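Enquirer: sequence and predicted structure are below.
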Amino acid sequence: MKVRKAAVSLAAIGLISVGAHAQEAGTLKKIKDTGVISLGYRESSIPFSYYDEHQNVIGYSQAFMAKAVEAIKQKLNMPNLGIRLIPVTPQNRIPLVQNGTVDLECGSTTNNAEREQQVAFSTSIFVIGTRLMTKKDSGIKGWSDLKGKTVSTTAGTTSERLLRKMNQDKSMGMNIVSAKDHAEAFAALANGRASAFMMDDALLAGERAKATNQSEFVIIGTPQSEEAYGCMMRKNDPEFKKVVDGAITKMELSGEADRIYQTWFQSPIPPKGLNLNFPESDEVKALFKSPNDKAID
């Protein structure tokens, strides 16, 4: 799905007012009545959802969202359905879905029990582990080596929560730097302000791929959690969820999801033509074989 960033600000006026209508009538009716679907995306979650060199929104998660949108168009018999793209952050993505500003968000959002109390999740699209990235010469080989070190992570993520809990429970004395996004968190590591960067392993690989000196960085550590990514939507809207889940499940069972994985994780990707070299894990293979929307905690 390639839609220019510039379209967002022009289309964002008056979005909040649709929230109550969406809850009362259901998302499909709201979309039918307005002629527009509002999609939330991440700006720098490589390779899931990010901008290419032309400021188009691209990525692995965008491929799943595009299929879901096609299914919604078919369901509503609206081939010319308008698309409104809205950038979201870890801090505002859930509120924007809840209040009706965003109908569907596909990026790098973890489905867990706490979030399931606030929003609904689609069939999962990815499974990750939370790990560390550091420089090869840092001397850091595992989590215990972080004692007294500065560690970066991204604000509003499960990695931030896990890192703070580890710091408290084990009295590690870490200085935790919570960045606004993954790019800023990686920059802290790259320029020496942090000794390590904790995040989902696939996102770490994505940030490393952007670096001109990517061979200097290594991803290490036993995963501190296993997490499933899904697309978010409002709770208690089974008809909308059924359409989205159906599109994603079909992709995973047909082998299309495997091909999308190869495109974004084992092939050169924009904007620099770099290859993340991140093979499909056993967990991802199992998901594609048996699609489900289960939270992993």
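Expert: All right, it came through fine.
Enquirer: C-alpha only now, for contacts and for neighbours.
Expert: OK.
Enquirer: for K165, pull up the helix or strand it's in.
Expert: Following DSSP states H and E, one finds K165 within helix 158-169.
Enquirer: got the buried residues for that helix?
Expert: Using 16 or more other CA atoms under 10 Å as the test for burial, helix 158-169 gives T158, S159, E160, L162, L163, R164, M166, N167.
Enquirer: who's in contact with the first one?
Expert: Spelled out, it's T158. T110 (CA atoms under 8 Å, 6 or more residues apart in numbering).
Enquirer: for it, give its distance to P95.
Expert: Remark: distance between T158 and P95 (CA to CA, to the nearest Å) = 17 Å.
Enquirer: from the buried residues of helix 158-169, which two are the most distant?
Expert: Comparing all pairs in the buried residues of helix 158-169 by CA to CA, the longest separation belongs to T158 and N167, at 14.2 Å.
Enquirer: give the contact list for the residue most central in space within the chain.
Expert: Nearest residue to the geometric centre of the chain (CA atoms, centre = their mean): S108, 0.9 Å. For S108, the contacting residues are R42, S45, F48, S49, S61, Y229, G230, by CA under 8 Å, 6+ apart.
Enquirer: wouldn't the second one be in contact with L203 here?
Expert: Going back to what we said before, that points to S45. Yes: using CA atoms under 8 Å, S45 makes contact with L203 at a distance of 6.6 Å.
Enquirer: okay, and the common contacts of those two?
Expert: H182.
Enquirer: what's next to stretch 113-128, contact-wise?
Expert: 61, 64, 94, 97-98, 111, 200-202, 226-236, 241, 244-245, 248-249, 283-284, 287, 291-297.
Enquirer: okay, one more to line up with it:
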Amino acid sequence: MKKNFCLLSLLFSVLLLVGCGRSVTDESALKTVRQSNTITWGVEGDKKLFSLIDVRDDQVKGFDIDMAKAVTREVLGPKGKVKFILATSQSRIPLLKNGNVDAVIATMTITAEREKIIDFSHSYFNAGKTLLVPNDSKIKNVHDLNGKTVIGILGDNSVDVVKRFAPKAKVIAMQDYGQAVSALKSHQGDALTSDNGVLYGLAAENPSLKVCGGTFTKEPYGIAVNKHQRGFEAAVNRAVIKIQRSGEYNRLIKKWFGQVPGFNYRRLYYK
């Protein structure tokens, strides 16, 4: 009898903690960032235009970085601080789930599969999948990839997406964009597929490569936050909307994409 009572008491305590834990979790991220006056962001370091480490000062710079700073100012005020932790396509969700970062802004497409384990803000950038090929390539669009070898990035949804459009293509996945570009240049693959903004950045760095074929998908980027962080998610959403409506968003779009050859940056303007 005593043993059963103890077990019931333990079970009740566990259930009570679970119930309370959900409530605390709902508020913890927003409360934490306000107490520390800092938002810790997971960002990439190898995406020109979006988030690339500047070797001159070891600072990460790009559109995603400026958006993170702008969102932080809106959530915490003008004295709010930012901290950046480098992530890859494979590590950005684990960093978030493990509590190493408060939010992730890293060219991450909002997908139903990802929304099962994390939440997203409103879209802050409307990208689309396209192709990067050598200048002398005869590939014109995604349908020319059947029978070809296509390079993608581990942890990026490009690998799965391209199979829908070119089911007979062979897809190989690389760890990062540096490896992917090297593989393309050394003819290990016929094309590299990823988001248009990313590939235009790579083309700007590599004159022997070009973007071709236009976009064949819609890839809305969102700021990722942990599940059950409703207060923090709402604060981030309000910040994104305010930045877009104030004109700051269009200023940042022009700053980072206005001088990219061939890229129609005006279609990204918030109207």
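Expert: In hand now; what should we look at? Just so it is clear, the model here is predicted, and its values are computed rather than measured.
Enquirer: does the residue nearest to D156 of structure 2 when sequence neighbours are not counted count as helix, strand or coil?
Expert: Among residues not flanking D156 of structure 2 along the chain, S89 sits closest, at 6.0 Å (CA to CA, 6 or more residues apart in numbering). Look at S89 of structure 2: counting by DSSP: H, G, I helix; E, B strand; the rest coil, its state is coil.
Enquirer: so what's S89 of structure 2 up against?
Expert: E44, I153, L154, G155, D156, D176.
Enquirer: any idea how far D190 of structure 2 is from the fourth one?
Expert: In other words, G155 of structure 2. Counting by CA to CA - G155 of structure 2 and D190 of structure 2 are separated by 20 Å.
Enquirer: between these two, who's got more neighbours?
Expert: Set G155 of structure 2 next to D190 and count neighbours by other CA atoms under 10 Å: D190 wins out with 23 against 17.
Enquirer: what do we get in structure 1 for the more buried one?
Expert: Correspondence of D190 of structure 2 to structure 1, assessed by TM-score structural alignment: S195.
Enquirer: in structure 2, what residues pair with stretch 253-260 of structure 1?
Expert: Counting by TM-score structural alignment, stretch 253-260 of structure 1 sits on residues 245-252 of structure 2.
Enquirer: ok now that stretch, how far from the chain's centre?
Expert: 20 Å (CA atoms, centre = their mean, to the nearest Å).
Enquirer: show me what counts as buried in that stretch.
Expert: Per 16+ other CA under 10 Å, stretch 245-252 of structure 2 contains these buried residues: Y249, N250, L252.
Enquirer: mind checking which of those residues land in helices?
Expert: Y249, N250, L252 (DSSP state H).
Enquirer: packing partners of the helix ranked longest in structure 2?
Expert: Counting by DSSP H, the longest helix found in structure 2 is helix 2-36. Other helices and strands packing on helix 2-36 of structure 2, by 3 or more CA pairs under 8 Å, 6 or more residues apart in numbering; DSSP states H and E, are helix 230-246.
Enquirer: and the helix it packs on, what does it pack against?
Expert: By 3+ CA pairs under 8 Å, 6+ apart, helix 230-246 of structure 2 packs against helix 2-36, helix 63-76.
Enquirer: want to throw the ones you listed into CSV with distance to A103 of structure 2 and mean neighbour count?
Expert: As requested, those are exported to CSV (distance: least, CA to CA, whole Å; neighbours: other CA atoms under 10 Å):
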stretch, distance to A103 of structure 2, mean neighbour count
helix 2-36, 9, 13
helix 63-76, 9, 22
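Enquirer: ok, which of the ones you listed comes nearest V181 of structure 2?
Expert: That would be helix 63-76 among those, by CA to CA, at 21.4 Å.
Enquirer: follow-up on the earlier one: who wins for most neighbours among the contacts of S89 of structure 2?
Expert: Neighbour-wise, the contacts of S89 of structure 2 (other CA under 10 Å) top out at E44, 27 neighbours.
Enquirer: next up, the contacts around that one.
Expert: Counted by CA under 8 Å, 6+ apart, E44 of structure 2 has contacts S51, L52, L86, A87, T88, S89, A106.
Enquirer: ok, the last one touching G45?
Expert: What it means is A106 of structure 2. No: contact between A106 of structure 2 and G45 fails when scored by CA under 8 Å: they sit 9.2 Å apart.
Enquirer: what is in contact with those two at once?
Expert: S51.
Enquirer: between those two, who's got more neighbours?
Expert: Set A106 of structure 2 next to G45 and count neighbours by other CA under 10 Å: A106 wins out with 27 against 20.
Enquirer: mind listing what the counterpart of P134 of structure 2 in structure 1 touches?
Expert: Superposed on structure 1 with TM-score structural alignment, P134 of structure 2 falls opposite K135. The neighbours of K135 of structure 1, taking CA under 8 Å, 6+ apart as the test, are S195, A196, E216, F217, V218.
Enquirer: from what I see, the last one and D137 are in contact.
Expert: Yep, that's V218 of structure 1 we're talking about. No: at 9.6 Å, V218 of structure 1 does not count as touching D137 under the criterion of CA under 8 Å.
Enquirer: so for the two, which sits in the more crowded spot?
Expert: V218 (19 against 9).
Enquirer: which helix or strand contains that one?
Expert: strand 217-220.
Enquirer: what span of structure 2 lines up against that strand?
Expert: Strand 217-220 of structure 1 maps onto residues 209-212 of structure 2, going by TM-score structural alignment.
Enquirer: what ranges do the helices span in structure 1?
Expert: 6-11, 19-25, 27-34, 60-76, 93-98, 113-116, 158-169, 182-190, 201-210, 238-254, 256-265, 282-289.
Enquirer: and K149 of structure 1, which of the ones you listed is closest to it?
Expert: helix 158-169 (10.7 Å).
Enquirer: measure the match of D190 of structure 2 to G139 of structure 1 for me?
Expert: Counting by CA to CA, the gap from S195 of structure 1 to G139 of structure 1 is 10 Å.
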